[in-house]
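Peer 1: please find the sequence and the predicted model below.
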Amino acid sequence: MTSCYAVIFTSTRTEGDNGYAEAAERMAALVSEQPGFLGVESVRGADGIGITVSYWESEAAILVWRQNPEHRLIQQRGRSEWYSAFHTRVCRVEREYRFGQ
């Protein structure tokens, strides 16, 4: 997966689910249908801090996903219900190294 873009979303969750799991499942299904989407990796600690990295073929593909109407609604719910803080970084992946699998 060289020469692609990574969107790094670091967030701190609020207490309770409040529909979060269902919305996350829907977003995973929806993003997998997006042109230019290459994959995602995600982890969340017991302290509520999580990091999700999604990979994309181009910045244009990232912008299309960002403007997806259903995704926009979920973003609004994230701000009002699910996250006490978050930040997003967009990076270009120049190379990668692997060990194992």
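Peer 2: Perfect, I can see it now.
Peer 1: rest of the way, CA atoms for contacts and neighbours
Peer 2: Fine.
Peer 1: for the chain, what's the longest helix?
Peer 2: helix 20-31 (DSSP state H).
Peer 1: hold the first one in mind and look at this next one:
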Amino acid sequence: MSISPTPRPPYIAVIFSNQREEVDEKGYAQTADEMVALASKQDGYLGIESVRDETGFGITVSYWRDEDAIKNWKANADHQAAQKAGRKTWYRAYKTRISTVTRDYGLGD
């Protein structure tokens, strides 16, 4: 994965920090790939960045045009099914934070 190109602020970042259970994949990787593909087709989707370490701790940041785009993604039935599976099978703990990006900068912009 690479640094996601985003438009000029403001836009919204959904930050999903999580700790995986110590279980076999049980469909996790496939579901995660499907959710990225599905999200990328949603109106208002801007991009995603995701990392996971060897202990199973991960952070995924998705970028969205506005709050309505996030609400529509959260209401998506396939996304809701994946969230349910995450709570039941894949995650020991997680926290979602939603923030407005007011400024961004970097090397390679």
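Peer 2: Happy to help now that I have it. Bear in mind the structure is a predicted one, so any value in this text is a computation, not a measurement.
Peer 1: so which residues of the first structure form helices?
Peer 2: Counting by DSSP H, the helices of the first structure are 20-31, 59-67, 69-77.
Peer 1: need these in JSON lines with distance to residue 53 of the first structure, can you?
Peer 2: Shown next, in JSON lines, are these (distance: least, Cα to Cα, whole Å):
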{"stretch": "helix 20-31", "distance to residue 53 of the first structure": "12"}
{"stretch": "helix 59-67", "distance to residue 53 of the first structure": "12"}
{"stretch": "helix 69-77", "distance to residue 53 of the first structure": "16"}
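Peer 1: those helices: which one's closest to residue 92 of the first structure?
Peer 2: Distance to residue 92 of the first structure, taken as Cα to Cα, is lowest for helix 59-67 among these, at 9.0 Å.
Peer 1: corresponding residues in the second structure for the closest one?
Peer 2: Mapped onto the second structure using TM-score structural alignment, helix 59-67 of the first structure spans residues 67-75.
Peer 1: report the buried residues of the matching stretch.
Peer 2: Of the residues in stretch 67-75 of the second structure, 67, 69-70, 73 count as buried by neighbour count, 16 or more other Cα atoms under 10 Å.
Peer 1: same check on stretch 97-109 of the second structure?
Peer 2: Result for stretch 97-109 of the second structure [16+ other Cα under 10 Å]: buried residues residue 100.
Peer 1: what does stretch 14-26 of the second structure give?
Peer 2: 14-21.
Peer 1: tell me how far that stretch is from the chain's mean position?
Peer 2: The chain centre lies 12 Å from the centre of stretch 14-26 of the second structure; the measure is Cα atoms, centre = their mean, to the nearest Å.
Peer 1: what sits up against it?
Peer 2: 56-64, 89-99 (Cα atoms under 8 Å, 6 or more residues apart in numbering).
Peer 1: give me the buried entries from those residues.
Peer 2: For the contacts of stretch 14-26 of the second structure, buried by 16+ other Cα under 10 Å: 57-64, 89-91.
Peer 1: using TSV, lay out those together with distance to residue 107 of the second structure.
Peer 2: As requested, these are exported to TSV (distance: Cα to Cα, whole Å):
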residue	distance to residue 107 of the second structure
57	27
58	24
59	22
60	21
61	19
62	20
63	19
64	22
89	39
90	35
91	34
